[in-house]
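Asker: this one's sequence-less:
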């Protein structure tokens, strides 16, 4: 197990736990990724389709475990804390991909529809940007959002600006999405020099105890 990434991160309302077959029941995760209400809406702006078999889910979890062990990506399952009335529920997953040569971390997240609109994306950003700059000593955090994903663009505009970053550019035909159509991406960045930790809206514990 990589010693670089904390197994658990806690914010005011969320617990982020390492995404693996040890922390997530693969069959329960399969049911979410296969047939959760509005899963088609959730995956419309992601590079993955709803999962078709439990084995696909297991292979995905094993892939993320490999990336963790090789210090390429810190992936977490998002769970609301007891205070939110939905303790231990899986709200979605998030991650920080790391390009060590470029000293850059790439943020990613998806949330189940019933957890939309609660500010969880920004709170998770507080946690992973803290991880990137305070623990991993990276120089840049970037976010890529599909150009027609208005909900995510609004969320990114808010938390990136709050933390001292900016919307940088539009990347034409950057992605081939799950529907096999090229899609433009909007790129945001937060640099270490511009980052303002005082603007975090949540406390962040990178070594939260279970």
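Answerer: Great, that's in hand. Note that the coordinates shown come from a computational prediction; the quantities given were computed from them, not determined experimentally.
Asker: CA atoms for contacts and neighbours, from now on please.
Answerer: Will do.
Asker: and the most centrally placed residue in the chain, which helix or strand is it part of?
Answerer: Nearest to the mean C-alpha position of the chain, by Cα atoms, centre = their mean, lies residue 94 at 2.2 Å. Using DSSP states H and E, residue 94 falls within strand 92-99.
Asker: quick one: list the elements packing against that strand.
Answerer: The criterion is 3 or more Cα pairs under 8 Å, 6 or more residues apart in numbering; DSSP states H and E, and the helices and strands that strand 92-99 contacts are strand 73-80, strand 104-111, helix 120-130.
Asker: the structure to be compared is supplied as follows:
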């Protein structure tokens, strides 16, 4: 198993749990995504996360495992320590190795909006991008009419010295055939380094699945 992605991260209030068949109970995840607020408000702008059957949840986990193995995406459940470890949403870290940049996505159940979970999660991914993965930019987008996401993104982009690049018109297709305009935000290395000179970064717990020592036997 390669170790490019953390198997678990823990910030002040959030636990990022790798999505795989070894770590995630599909019945627990199915119960979470079956909530009315998940099937409506939470996924209004990301309808591909509206998993409506148990087999779709299993397929979602299958895809997460394949993306992990292909080193193209690390997908996590988000659990909240404030809620006794309950699932509050999902997130993914998405490196683009050739372009030397990374992005991410997040879907939170509306009951947990306004608690700055999105800011806390994004801060971990931004810092990993520049300090662990040695990439040159972190970017993200949100639908033009998704004001809650835009406000959350603006907070962490400002924190790390980035900026709003503009509105990408007719940019992102949805399953129903519509295409949405998307705001794009970017943080580049020079901006990040300028504002973090005197900050303590990577101040969270990270677990990596380490390979066995060379010459060791599994027997």
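Answerer: Arrived safely. What you are looking at is a predicted structure, and each value in this text was computed from that prediction instead of being measured.
Asker: need the TM-score between these chains.
Answerer: The TM-score (TM-score structural alignment, normalised by the length of the first structure) is 0.90; 206 aligned residues with a Cα RMSD of 2.0 Å.
Asker: which residues are contacting the strand holding residue 94 of the first structure?
Answerer: The contact list for strand 92-99 of the first structure (Cα atoms under 8 Å, 6 or more residues apart in numbering) reads 19, 71-79, 104-112, 124, 128, 132.
Asker: what's the answer for stretch 149-167 of the first structure, then?
Answerer: Outside stretch 149-167 of the first structure, the residues that reach it (Cα under 8 Å, 6+ apart) are 45, 121-122, 125, 145, 147, 186-191, 194-197, 199-200.
Asker: repeat that with 6 Å
Answerer: By Cα atoms under 6 Å, 6 or more residues apart in numbering, the residues outside stretch 149-167 of the first structure that reach it are 122, 188, 189, 190, 194, 195, 196, 199.
Asker: one more: stretch 69-89 of the first structure?
Answerer: Outside stretch 69-89 of the first structure, the residues touching it (Cα under 6 Å, 6+ apart) are 1-2, 13-19, 67-68, 90-98.
Asker: gap between that stretch and the chain center?
Answerer: 10 Å (Cα atoms, centre = their mean, to the nearest Å).
Asker: now swap in stretch 53-64 of the first structure and tell me
Answerer: Distance, centroid of stretch 53-64 of the first structure to centroid of chain: 18 Å (Cα atoms, centre = their mean).
Asker: what's next to that stretch, contact-wise?
Answerer: The set of residues external to stretch 53-64 of the first structure that reach it, using Cα under 6 Å, 6+ apart, is 20, 26, 30.
Asker: which ones are touching the last one?
Answerer: Same thing as residue 30 of the first structure. By Cα under 6 Å, 6+ apart, the contact list for residue 30 of the first structure reads 54, 57.
Asker: hang on, it in a strand?
Answerer: No - Residue 30 of the first structure: not assigned to a strand; according to DSSP: H, G, I helix; E, B strand; the rest coil it is helix.
Asker: on that earlier part again, from the contacts of stretch 69-89 of the first structure, which would you call buried?
Answerer: 13-19, 67-68, 90-98 (16 or more other Cα atoms under 10 Å).
Asker: can you tell me what residue 131 of the second structure aligns to in the first structure?
Answerer: Mapped onto the first structure by TM-score structural alignment, residue 131 of the second structure lines up with residue 134.
Asker: what about stretch 65-84 of the first structure, how long is it end to end?
Answerer: 28 Å (Cα to Cα, to the nearest Å).
Asker: what does stretch 80-100 of the second structure give?
Answerer: This stretch, stretch 80-100 of the second structure, spans 31 Å end to end (Cα to Cα).
Asker: residue 168 of the second structure and residue 179 touch, don't they?
Answerer: No - if you go by Cα atoms under 6 Å, residue 168 of the second structure and residue 179 don't touch, sitting 11.0 Å apart.
Asker: ranges for the helices of the second structure?
Answerer: Using DSSP state H, the helices of the second structure run over 26-33, 36-37, 54-69, 117-131, 147-159, 189-195.
Asker: quick check: which of those is buried the most?
Answerer: Ranked by mean neighbour count, these are led by helix 117-131 with a mean of 20 (mean count of other Cα atoms under 10 Å).
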